[in-house]
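Undergrad: attaching a predicted model along with its sequence, questions to come.
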Amino acid sequence: MRIVCVGGGPAALYFAISAKRRDAAHEVTVLEKDPPGATYGWGVVCQDGLLDMLYRNDRDSAQAIRRRSRLWQEQEVHIGGEGVGYLPGYGFSVPRAGLLEVLASRADDLGVDVRHEHPVPDSALTDGTFADADLVVVADGARSRLRDNDPERFGTTTTLGRNPYIWLGTEKVFSAFTFAFERTHAGWIWCYAYPTSAGVSTLIVECAPETFTGLGLDTLPHEDGIALLEKVFADVLEGCALISSSRGREAPWLRFLEVRNETWRDGNVVLLGDAAHTTHFTMGQGTRLAMADAVMLGQSLAEHPSVAAALARFDRRGREALGSAQASARTGAAWFERVDRYLDRDPVEFAYALAHRQGSQPEWRFQQHRATQYAAYRRGRRLAQTGRRWWRARKRGESL
């Protein structure tokens, strides 16, 4: 089968790997408009569930991804110097550039033709560009040019979120996933931070539009805006600098784009990853869902004799799997758009509200949450999580 993938992100590259692993006879080409290593962003979060899936699907790339990942333990919630609330959990993060390097290298090893600096026209789905392909995989991101050239083809609707955000790096190395909320004369502004690689962490800043304009972030020169953010978050950064350029690109301020499609397939064309669906970045699920799409599509092709049948199954199963995640993401995004309603609480109460922002909980859970704030309890919990993490790693066959 001749397969063409448009886009060189995790969805396209991991699908190429998954398809070739199941049938080496497939002729798979990945077309990416940017040069190797050119990627926006810093670290992406992954959990044990994603690592389990990666090890089952392709151990070689999974092992390489795990070697590049960094562990974070516990979650800390800081509110304007008033104290810290603690939440359980642990996870891993891997540099986005490193993830793409691993996937591109593995795809090349399997015989995938990965072509960087190879843009395709916006009209490629209709002008005959892919006439020789048996399957065309559109995986060029949330703002897909190919999909949006004819949005009625897939029933595409997009909704722009309210809050501006910017994705930065910092020299401060965080050991926990950290939320920090700071009050300014223009309103509240907050960040999410977690370790990414040796000496670097990811730090995403978000605020309401009124705070954004009130602080002048809409008009300040880029460097002055970054300097202002360093002052606002000076306590949590402990004097460390913010890094606003990734692979030569200045980080832009964005608003989250929710993408929904009535169908992910049309003829021999299928949408994958963010081109098909998005979930708000506060969920930390974008990369997991994209790579799960890739595995599901690869398996559907292996199990069905025709492309049409494979795409029909992928579309049906993918939609079923996505529903609850996308609903939770919308609820979470709306919570952060109204977060100032909750910031009059103490850090412990606020941390609880943040953790359960997608639904109400019985009263006993809050009492349990209060008990978990004590240092002795948290040490015991981290010890238990270390044991659980070791067991999951051994079960999936990690050899670090």
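TA: Looks like it arrived, so ask away.
Undergrad: rest of the way, CA atoms for contacts and neighbours
TA: Fine.
Undergrad: got the contact list for the spatially most central residue of the chain?
TA: Nearest to the mean C-alpha position of the chain, by C-alpha atoms, centre = their mean, lies residue 286 at 3.7 Å. Applying C-alpha atoms under 8 Å, 6 or more residues apart in numbering to residue 286 gives the contacts 273-274, 278-280.
Undergrad: ok, it to residue 384 distance?
TA: Here the distance between residue 286 and residue 384 works out to 28 Å (C-alpha to C-alpha, to the nearest Å).
Undergrad: ditto for residue 111
TA: Counting by C-alpha to C-alpha - residue 111 and residue 384 are separated by 43 Å.
Undergrad: who's more crowded, these two?
TA: With neighbours defined as other C-alpha atoms under 10 Å, residue 111 and residue 384 compare such that residue 111 has more, 17 against 12.
Undergrad: wait, a strand at that one?
TA: No - using DSSP: H, G, I helix; E, B strand; the rest coil, the secondary structure at residue 111 is coil, not a strand.
Undergrad: measure it to residue 30 for me?
TA: Taking C-alpha to C-alpha as the measure, residue 111 and residue 30 are separated by 11 Å.
Undergrad: now for the helix or strand harbouring residue 202, which elements pack on it?
TA: Counting by DSSP states H and E, the element that carries residue 202 is strand 200-207. Applying 3 or more C-alpha pairs under 8 Å, 6 or more residues apart in numbering; DSSP states H and E, one finds that strand 200-207 contacts strand 156-170, strand 187-197.
Undergrad: second structure follows, compare the two:
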Amino acid sequence: MNVVVIGGGPAGLYFSLLLKQRHPEDHIVVHERNEAGATYGWGVVFSDIALSFLEDADPAFFRKFTAHHQRCDYMEVTHRGVRVPLHNNHFSRTSRIDLLRVLQEACAEAGVEIHYGSRVSDPAELPDADIIVAADGVNSEVRTRLAEHFRPSFDVRRNKFAWYGTHQLFHPVSLIFRETEYGAFIAHAYQYSDTLSTFLVEVDPDTWHRAGLDTATEEESRAFCEQVFAEDLGGHSLLGNRSNWFQASVVGNEHWSHGKVVLLGDALRSVHFSLGSGTRMAMQDAIALCDAVCAHRDEVPAALQAFESSRRDASAKFQDAARRSLDWYESVDSKMHLDPVAFAYDYMLRTGRVTHEDLHQRDPEFIARVEAGGYHQPNATPAAV
């Protein structure tokens, strides 16, 4: 089988690796538009649930992949300067560069060809391919070119974001809420190496305008955010890397494939980073696509339909949770009056996928504080999924 993958991110590389391992005779080529070693962003987060899927799919790769991960077993919500720990929330963090390096090395060892600095946007340029996997990101050029077939949808959200790094080490996955004279600012922070943490800043558009960030340069924005979170940064600076403001867009597609072309990763659908599940979903989709292709070696349309059938329900659930999470963050100004414990409790219930009972089993000490303060939401039930 002749397989071409457009995009050398986690989804495209992991699919290529798995398929090459199971069918070494297949000719698999990955076209990555960036040069080798080029990446933007800071760290990525996996829950223990996400890691279990990777371990089941390929134990050898899993051991290499997690060898240098930073792990923690709790998260922390900071509100009004008070840190509220939430235990038994297990996370594993690594740099995006290291994630890609391990995948690139594993692909090379397996015999996958990776062409760096190779930009392919038109499937018509690949007439000899049996399957074309478009894993070319949230702004997929392949998806755009074939939009009439995939029928993509884009839910552009209102809040503004900027990615930074810092040498301040946030051992737990940390959510920090700071009130200013302009409005509320939010930081999503977590350590992903021995020396660095991701520090993503979020702010609503009205606060963003009042603070003058709509006209600020990248450096001026970085310096402003550094001051907002000075207490949390402990004297450390924020580090920039193409740290321009952007808005989140929840991407979906009515159809996942067209002919021999199939979407994968963020080209297929995006899951907002407030859930920490984007890379997980991309790699789980890669596993499912590999399984489908292996099960229907001589029937590509059947393989692509089997992939969609196996994953569409999970995708819909996660995107629903993503929208609920985004709604919570976009209305956080109406919650800033809450006591820190009540605030953290409200946060944990935001998607409807976690109940009071779930939290009681996971962290009885936290729930004891919730119930002692009278913050229990007795009617909170999980969303229909």
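TA: Thanks, I have it. Please read all numbers here as calculations on a predicted model, not as lab measurements.
Undergrad: against residue 169 of structure 2, how distant is the counterpart of residue 162 of structure 1 in structure 2?
TA: Alignment note (TM-score structural alignment): residue 162 of structure 1 maps to residue 158 of structure 2. According to C-alpha to C-alpha, residue 158 of structure 2 stands 29 Å off from residue 169 of structure 2.
Undergrad: and for residue 111 of structure 2?
TA: From residue 111 of structure 2 to residue 169 of structure 2 the distance is 38 Å (C-alpha to C-alpha).
Undergrad: and residue 257 of structure 2, how many residues sit next to it?
TA: 24.
Undergrad: ok, back up a step: Provide the aligned range in structure 2 for the strand holding residue 202 of structure 1.
TA: Going by TM-score structural alignment, strand 200-207 of structure 1 lines up with residues 196-203 of structure 2.
Undergrad: again, but for stretch 258-266 of structure 1
TA: Against structure 2, stretch 258-266 of structure 1 falls on residues 250-258 (TM-score structural alignment).
Undergrad: which of the residues in the matching stretch are buried?
TA: 250-253, 255-257 (16 or more other C-alpha atoms under 10 Å).
Undergrad: could those be laid out in JSON lines, adding secondary structure and distance to residue 372 of structure 2?
TA: Shown next, in JSON lines, are the buried residues of stretch 250-258 of structure 2 (DSSP: H, G, I helix; E, B strand; the rest coil; distance: C-alpha to C-alpha, whole Å):
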{"residue": "250", "secondary structure": "strand", "distance to residue 372 of structure 2": "38"}
{"residue": "251", "secondary structure": "strand", "distance to residue 372 of structure 2": "41"}
{"residue": "252", "secondary structure": "strand", "distance to residue 372 of structure 2": "42"}
{"residue": "253", "secondary structure": "strand", "distance to residue 372 of structure 2": "46"}
{"residue": "255", "secondary structure": "coil", "distance to residue 372 of structure 2": "49"}
{"residue": "256", "secondary structure": "coil", "distance to residue 372 of structure 2": "49"}
{"residue": "257", "secondary structure": "strand", "distance to residue 372 of structure 2": "52"}
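Undergrad: who are the contact partners of residue 20 of structure 2?
TA: 26, 28, 110-112.
Undergrad: filter the residues you listed down to the buried ones.
TA: 28, 110-112.
Undergrad: what kind of secondary structure is the residue lying closest to residue 373 of structure 1 once chain neighbours are set aside in?
TA: Excluding the flanking residues, the one nearest residue 373 of structure 1 by C-alpha to C-alpha, 6 or more residues apart in numbering is residue 86, at 6.0 Å. The local conformation at residue 86 of structure 1, judged by three-state DSSP, is strand.
Undergrad: what's the neighbour count on residue 86 of structure 1?
TA: What residue 86 of structure 1 shows, counting by other C-alpha under 10 Å, is a neighbour count of 24.
Undergrad: that one contacts residue 349, doesn't it?
TA: No - judged on C-alpha atoms under 8 Å, residue 86 of structure 1 makes no contact with residue 349 at a distance of 10.2 Å.
Undergrad: which of the helices and strands packed on strand 200-207 of structure 1 is buried the deepest?
TA: strand 187-197 (a mean of 24; mean count of other C-alpha atoms under 10 Å).
Undergrad: which other helices and strands contact that strand?
TA: Using 3+ C-alpha pairs under 8 Å, 6+ apart, strand 187-197 of structure 1 is in contact with strand 43-46, strand 70-79, strand 84-95, strand 177-184, strand 200-207, helix 209-214.
Undergrad: could you dump the ones you listed into a markdown table and include distance to residue 135 of structure 1?
TA: Formatted as a markdown table, these follow (distance: least, C-alpha to C-alpha, whole Å):
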| stretch | distance to residue 135 of structure 1 |
| --- | --- |
| strand 43-46 | 29 |
| strand 70-79 | 36 |
| strand 84-95 | 30 |
| strand 177-184 | 40 |
| strand 200-207 | 36 |
| helix 209-214 | 42 |
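Undergrad: between those, which one is closest to residue 363 of structure 1.
TA: strand 84-95 (16.9 Å; C-alpha to C-alpha).
Undergrad: did I read that right, residue 170 of structure 2 in a helix?
TA: No - counting by three-state DSSP, one finds residue 170 of structure 2 to be coil, located in no helix.
Undergrad: how about it, what's its partner in structure 1?
TA: Residue 170 of structure 2 maps onto residue 174 of structure 1 when the alignment is built from TM-score structural alignment.
Undergrad: and its match, what does it touch?
TA: Residue 174 of structure 1 makes contact with 72, 193-195, 201, according to C-alpha under 8 Å, 6+ apart.
Undergrad: now swap in residue 163 of structure 2 and tell me
TA: So residue 163 of structure 2 contacts 41-42, 198-201, 240-241, 243-244 (C-alpha under 8 Å, 6+ apart).
Undergrad: at 7 Å instead, please
TA: Going by C-alpha atoms under 7 Å, 6 or more residues apart in numbering, residue 163 of structure 2 touches 41, 199-201, 243.
Undergrad: one more: residue 370 of structure 1?
TA: Per C-alpha under 7 Å, 6+ apart, neighbours of residue 370 of structure 1: none.
Undergrad: let's see that with 10 Å instead.
TA: The contact partners of residue 370 of structure 1, by C-alpha atoms under 10 Å, 6 or more residues apart in numbering, come to 85-86, 348-349, 352, 364.
Undergrad: now swap in residue 213 of structure 1 and tell me
TA: 186, 207, 219-220.
Undergrad: quick one on the thing from earlier: for residue 376 of structure 1, see how far away the match of residue 170 of structure 2 is.
TA: Counting by C-alpha to C-alpha - residue 174 of structure 1 and residue 376 of structure 1 are separated by 21 Å.
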